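Visitor: structure, please.
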Amino acid sequence: MLAFASAGMARDAKESIEADASTRQVAITSSFTGTEILLFGTVENSVQSSAGAGTYDIVAVVEGVPAPVIVRKKSRVGGLWINTSSMKFMPVPSYYAIVSTRPIDELAEPALLDANGIGFEHIRMVPRQTAWKESLDPAEVASFKEALVRLKERERLYVKSDFGVAFIGRSLFRATVALPPNVPVGPLTVSVYLFKEGKLLGQYKSRLTLEREGVERFIHEVALKKSLLYGLLTVAMATVAGLAAAFAFPRAM
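Guide: The predicted model follows:
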């Protein structure tokens, strides 16, 4: 009876997710050219028969520190392209990478994706209301949101891979996320979600840290804490570079 009860409890155990990253800290130096973060994990109490069964879907999201963003729209006026309108958004992720076992919109209903900010179309982007404008046109807001995502994608700060997560067993999975050279320095939040038949079964969150090191860190700290010294050093370096160029390439008489 005891053995039978234990087996029943094991079958009734709910699936959950455990995950981690290959590193918790990334050093940003003057020679930083980008890197890749390996994400891996397991589905606890998996009922999946094989790696390719497709019982579960995994989504991993890596987000940078939120920051306000202004999006400007250019129009042709009098033969010139000039800024004719703009929209400022409340803080949005400065970096956003999403990898999944298949396209996001196939995993769950939009309301669930909206609630968790999963996918470019579901990131919370709230325009800042202006005092002189009582309401904003939804179509205009949607247009600026799409433009914001396009600009971030062009800068490689918003990236996605619809088939970037792969199961390597009944429960084990892995994925890689690329950090570009221009990734904003600061903490990164990693969220890994477990879906089954359109339902969110569980999630796991952790944090990575991007820190400046070496000369990069020294310059950053001097610029922030000793702005006058930083300005003088910059002028001195420019002067030395100019003199060196003058001696190296003297003007022909």
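Visitor: for the rest of this, base every contact and every neighbour count on C-alpha atoms.
Guide: Noted.
Visitor: could you give the number of residues near Lys199?
Guide: Neighbourhood size, Lys199 [other C-alpha atoms under 10 Å]: 14.
Visitor: looks like it contacts Pro110 (just checking).
Guide: No - applying C-alpha atoms under 8 Å as the test, Lys199 and Pro110 come out as separate, 11.8 Å apart.
Visitor: all strands for the stretch 101-250 of the chain, in order.
Guide: For the stretch 101-250 of the chain, applying DSSP state E, counting those that start in this stretch gives strands covering 158-161, 165-167, 172-179, 187-196, 199-212.
Visitor: now those strands in a markdown table, with distance to Arg72?
Guide: What follows is the strands of the stretch 101-250 of the chain, written out as a markdown table (distance: least, C-alpha to C-alpha, whole Å):
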| stretch | distance to Arg72 |
| --- | --- |
| strand 158-161 | 18 |
| strand 165-167 | 35 |
| strand 172-179 | 26 |
| strand 187-196 | 27 |
| strand 199-212 | 29 |
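Visitor: second input sequence below; structure requested for side-by-side comparison:
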Amino acid sequence: MRWLLPFLFLALPAWGESVVLGLSQDEIAITTSFNGSEILVFGAVKREEPLPDGPELEVIVTVSGPSEPVTVRRKDKRLGIWVNTDAVEVDHAPSFYAVATSGLLRDVLRDTEDLRYRISVPRAIRSVGAPMSIADASKFTDALIRIRTEAEQYQLQENHVVVDEQTLFRGRIKLPAALNEGAYVTRIFLTRSGNVVADYETTIDVRKVGLERWLFSLSREQPFLYGLMSLAIAIMAGWGASAAFSLLRN
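Guide: Model prediction:
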């Protein structure tokens, strides 16, 4: 069997490529006027040897927000009333997840590589341990993806990454206004013929600042005081609206 070893090494890809990455910003501040943001992901491919002959280089960019368990419920109409009937807990669901590619995802990534690196939106979500009484548990995950896709929290942006001369690449990821705090993991994958030949990972820090940060901390650390303040503001707003309406009538 030893005589086979040289041939096995020859069969392995020897691209010798790595990622040199840049980000337009590595910190995002959420304020009271925050209405979304956009991240420019750009970089280059570092090579120890000249560009090899063979399949074209493709690039995949993913940005993943903090993950948390999510309970997905199904409603059915019973006696004219919509009620919750079944529920499945999705164990691992990113609060935000975006995939941007230089081509169609099915063309630039093999399914086995997707399974290995969990790149596509469905693979980034993990749901196990559904009740045995629920035969269509996968539909709950599909529903979660559909709802968050409509809210732009889950995105698939095909042909949104530009690759120049198989060396330079750039792409944009749009972030919605409803962002959770935390570390947003950004991954870059270089692929050839659907196989991952190199990958790189970094993080973007998303934090609330100013009044938004103070209100968030108050609601978590002193909920009773936060409730009293909210009640007082509501009363003052109601009184102000009533007074303004009375002046307009007069």
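Visitor: which of the strands of the stretch 101-250 of structure 1 sits closest to Gly117 of structure 1?
Guide: Of all the strands of the stretch 101-250 of structure 1, it is strand 187-196 that lies closest to Gly117 of structure 1, at 10.5 Å by C-alpha to C-alpha.
Visitor: show the contacting residues for the most centrally placed residue in structure 2.
Guide: Residue closest to the average C-alpha location in structure 2 (C-alpha atoms, centre = their mean): Tyr97, at 1.3 Å. Residues near Tyr97 of structure 2 by C-alpha atoms under 8 Å, 6 or more residues apart in numbering: 62-65, 121, 153-155.
Visitor: one more: Leu10 of structure 2?
Guide: Going by C-alpha under 8 Å, 6+ apart, the list of residues near Leu10 of structure 2 is empty.
Visitor: where does the helix or strand that contains it end up in structure 1?
Guide: Using DSSP states H and E, Leu10 of structure 2 falls within helix 5-11. Per the alignment by TM-score structural alignment, helix 5-11 of structure 2 matches no residues in structure 1.
Visitor: mind checking what Gly22 of structure 2 lines up with in structure 1?
Guide: Match for Gly22 of structure 2 (TM-score structural alignment): Asp20.
Visitor: its match contacts Leu39, doesn't it?
Guide: Yes - the pair Asp20 of structure 1 / Leu39 is scored as a contact, 5.9 Å apart, by C-alpha under 8 Å.
Visitor: excluding its backbone neighbours, what's nearest Thr42 of structure 1?
Guide: Leu172 (4.4 Å; C-alpha to C-alpha, 6 or more residues apart in numbering).
Visitor: which other residues reach the longest helix along structure 1?
Guide: In structure 1, with assignment by DSSP state H, the single longest helix is helix 227-248. Identification of contacts with helix 227-248 of structure 1 by C-alpha under 8 Å, 6+ apart yields 219, 222-223.
Visitor: report the buried residues of it.
Guide: Residues of helix 227-248 of structure 1 classed as buried by neighbour count (16 or more other C-alpha atoms under 10 Å): Tyr230.
Visitor: over to stretch 64-75 of structure 2?
Guide: Neighbour-count burial for stretch 64-75 of structure 2, counted by 16+ other C-alpha under 10 Å, picks out 64-67, 70.
Visitor: closest to Tyr200 of structure 2 out of these?
Guide: Distance to Tyr200 of structure 2 across the buried residues of stretch 64-75 of structure 2 (C-alpha to C-alpha) is lowest for Ser64, with 13.8 Å.
Visitor: how about the closest one, what does it touch?
Guide: Contacts for Ser64 of structure 2 (C-alpha under 8 Å, 6+ apart) come out as 94-98, 184-186.
Visitor: what is the aligned counterpart of it in structure 1?
Guide: Mapped onto structure 1 by TM-score structural alignment, Ser64 of structure 2 lines up with Glu63.
Visitor: and for that match, nearest residue in space, chain neighbours not counted?
Guide: In this structure, Glu63 of structure 1 finds its nearest non-sequential neighbour in Tyr96, 4.6 Å apart by C-alpha to C-alpha, 6+ apart.
Visitor: repeat that for Val222 of structure 1.
Guide: Nearest non-adjacent residue to Val222 of structure 1, counting by C-alpha to C-alpha, 6+ apart: Tyr230, 5.9 Å away.
Visitor: now which residue in structure 2 aligns to that neighbour?
Guide: Aligned by TM-score structural alignment, Tyr230 of structure 1 pairs with Tyr226 of structure 2.
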